[in-house]
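# With the sequence up front, the predicted model follows.
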Amino acid sequence: MNRNRTFTLTALLLGLAFLVTPLVFVVVNSFNDSGYGAWPPPGWSLRWYERLAEQEGFAQAALRSLGIAVVAALAAVVAGTAAAVSLTRFRYPGRGLVESLLLAPLIVPKVAIGLGAFILFLQAGFYGSDGALVGLHLVLLLPFTVNIVGGALVRIPLVYEQAARDLGAGPVRAFVSATLPQLRRSLLAAYVLCFMISFDEVDATVFVVSPDQLTLPVSMYQYLQRYQDPTLAALSTILIGATFALVAVVMATAGTSAVSGLHSGKERRR
């Protein structure tokens, strides 16, 4: 048992190191004095952060990406939760087809989805609008919400909703009062994951954004085509720090909710 535990722990640490090492190189390169990202750095400098502050387009693109991600993630959680309830609690003709359509964005290349969205929104007159971006991101995010919330719903017994129905609650009220509170952590996890995916999406987004309304990932992609300096490394370092801070806040919030729920359960038993 100890040998298996040691092997598992070693594998996890190696996997974590494999994932984190590229981030370390990005952070170190953001302080590189070389304008071409020479490695090892010949010197250290903050000039790339100063250059980043001079790029007004990045700030505007970041605000737009933030707004799109907030709305798209919220829409994905709401729609994905409804879809997950439909798939896990009901049996109806065509259920398998609905599930396949919802999970298709995990298999279909994002470039193909982006190209199809470009043709659709161009003909509908929505090309370049925020609504088009939110709709596109919603399609891409639905599979993640359906998987997370659906997995949580499967583990929640129907007896709670049945008890609420016996006490006179309707189907919607029974779900909201008996089941939804038990999905808090899953909904939070789904929202945070969807937010980060939407904020970072570039493969499909590049097809539906107008040149004067770029998102941050698309703006970074275009900058990389023109320049090869570590300015993007400086921006990436800021985004990495913000991501770690967001994850820390979410973990602290989830932990606080779990502790509160434990205390509430003890009080009810008393």
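Perfect, thanks for sending it.
# Only C-alpha atoms from now on, for both contacts and neighbour counts.
Noted.
# What segments of the chain are helices?
2-29, 47-54, 56-89, 95-103, 110-124, 130-154, 159-166, 171-174, 184-200, 216-226, 231-269 (DSSP state H).
# want to throw these into JSON lines with mean neighbour count?
Below are the helices of the chain laid out as JSON lines (neighbours: other C-alpha atoms under 10 Å):
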{"stretch": "helix 2-29", "mean neighbour count": "12"}
{"stretch": "helix 47-54", "mean neighbour count": "16"}
{"stretch": "helix 56-89", "mean neighbour count": "19"}
{"stretch": "helix 95-103", "mean neighbour count": "14"}
{"stretch": "helix 110-124", "mean neighbour count": "16"}
{"stretch": "helix 130-154", "mean neighbour count": "22"}
{"stretch": "helix 159-166", "mean neighbour count": "15"}
{"stretch": "helix 171-174", "mean neighbour count": "14"}
{"stretch": "helix 184-200", "mean neighbour count": "21"}
{"stretch": "helix 216-226", "mean neighbour count": "16"}
{"stretch": "helix 231-269", "mean neighbour count": "14"}
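# take the one below as the second:
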Amino acid sequence: MFKKIITFLFIGLIAYSCATVPFSGRRQLNLVSNAEVLPLSYDQYEKVLEESEVITNSTEGKQVVNVGRKIAAAVEKYLEENGQSDMTEGFSWEFNLLKNEQVNAWCMPGGKVAFYTGILPICQDETGIAVVMGHEVAHAIANHARERMSQGMVANGLLGGIQAAMGENPTLTQTIFLQAIGFGGQVGMLKFSRDQELEADQLGLIFMAIAGYDPREAPAFWERMNAQAEGPRPPEFLSTHPGPERRIDQLNDQMNEAMEYYRENQP
């Protein structure tokens, strides 16, 4: 009888803790809040910057910042128009370029973005940067790291919030957090699931279009990224990601809608 009660309580908690991803409408597990995650995320981001060669004041770095600010403004506009402005509550946008040969970029919860110089040749120009920026920011807007952390907590029997989990098992909780958002230092973010990657593609395409960047350049970027992956070791940016054909097909299927946003936001 006791086991049945626990089971029902567990099912009830999971149902109560579900959230909805913007645009895709997918239901996701969400046991932790921004108020709990963002301070941890911001601390981790500062550690990454301390351990990296930050070249944001360079010409390329300023370009990354410029694109990032446009994408952030597009996100805020999209969420406001869809009655979801609360999704960026507590966000503190920041964009940095790190000197690192990895073909990678990432966005921690709260809008903390890092680009590695290794991905810029594939981006080629500002629009290519916008493709990547929109995609990475979309991970934060869709709460993918919080979802990963929630899944990790459930898998390890930690069913309360972060504070409760810290009190119960601080070492395990810290490990789950780092696995959800990254390890700091020179290593990039951990891989998201294929569904999460496709959601980030969907949202990212809309964000770049609202920001005034031609979304038709997104499939071209992923074709270049796929060509880069044909060597003996694929870029970190593509590890465990959906196949390039699948994601390009999805982007093209969504292109008419994205072009409407793009045309609406032209001067």
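Right, received. Where do you want to start? Model, not experiment: these values are computed from the prediction.
# How close are the two chains, by TM-score?
Put the two chains on top of each other and the TM-score (TM-score structural alignment, normalised by the length of structure 2) is 0.24; 113 aligned residues with a C-alpha RMSD of 6.2 Å.
# which residues of structure 2 fall in helices?
All helices of structure 2, identified by DSSP H, fall at 2-16, 34-50, 59-81, 120-123, 126-141, 144-155, 162-168, 170-181, 194-210, 217-228, 244-253, 255-264.
# which other helices and strands contact the shortest one?
With contacts taken as 3 or more C-alpha pairs under 8 Å, 6 or more residues apart in numbering; DSSP states H and E, helix 120-123 of structure 2 sits against helix 126-141, helix 217-228.
# List the buried residues for the last one?
Read it as helix 217-228 of structure 2. 218-219, 221-222, 225-226 (16 or more other C-alpha atoms under 10 Å).
# One more: the first one?
Burial within helix 126-141 of structure 2, assessed by neighbour count using 16+ other C-alpha under 10 Å, is assigned to 127-141.
# Could you tell me the angle between it and helix 59-81?
50 degrees (axes from the mean of the first three to the mean of the last three C-alpha atoms, to 10 degrees).
# and if you look at the last one?
For the pair helix 217-228 of structure 2 and helix 59-81, the angle between their directions (the same axes, to 10 degrees) equals 130 degrees.
# what sits up against helix 217-228 of structure 2?
Contacting residues not belonging to helix 217-228 of structure 2 are listed as 122-123, 127-128, 131, 205, 234-235, 244, 248, 251-252 [C-alpha atoms under 8 Å, 6 or more residues apart in numbering].
# I'd like these laid out as JSON lines, including distance to residue 50 of structure 2.
Shown next, in JSON lines, are those (distance: C-alpha to C-alpha, whole Å):
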{"residue": "122", "distance to residue 50 of structure 2": "26"}
{"residue": "123", "distance to residue 50 of structure 2": "26"}
{"residue": "127", "distance to residue 50 of structure 2": "29"}
{"residue": "128", "distance to residue 50 of structure 2": "27"}
{"residue": "131", "distance to residue 50 of structure 2": "27"}
{"residue": "205", "distance to residue 50 of structure 2": "32"}
{"residue": "234", "distance to residue 50 of structure 2": "27"}
{"residue": "235", "distance to residue 50 of structure 2": "24"}
{"residue": "244", "distance to residue 50 of structure 2": "34"}
{"residue": "248", "distance to residue 50 of structure 2": "36"}
{"residue": "251", "distance to residue 50 of structure 2": "36"}
{"residue": "252", "distance to residue 50 of structure 2": "40"}
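# any idea which of these is closest to residue 194 of structure 2?
Distance to residue 194 of structure 2, by C-alpha to C-alpha, is smallest for residue 244 among the contacts of helix 217-228 of structure 2, at 11.5 Å.
# How about the closest one, nearest residue that isn't a chain neighbour?
Spatial nearest neighbour of residue 244 of structure 2, excluding adjacent residues (C-alpha to C-alpha, 6 or more residues apart in numbering): residue 226 at 6.3 Å.
# ok, back up a step: which two in the buried residues of helix 217-228 of structure 2 are spaced the farthest apart?
Across the buried residues of helix 217-228 of structure 2 (C-alpha to C-alpha), the longest gap, 12.4 Å, separates 218 and 226.
# what number of residues lie near residue 172 of structure 2?
Residues contacting residue 172 of structure 2 under the criterion other C-alpha atoms under 10 Å number 16.
# dump the residue contacts of it.
Contacts of residue 172 of structure 2 (C-alpha under 8 Å, 6+ apart): none.
# Can you tell me how far it is from residue 179 of structure 2?
Per C-alpha to C-alpha, to the nearest Å, residue 172 of structure 2 is found 10 Å from residue 179 of structure 2.
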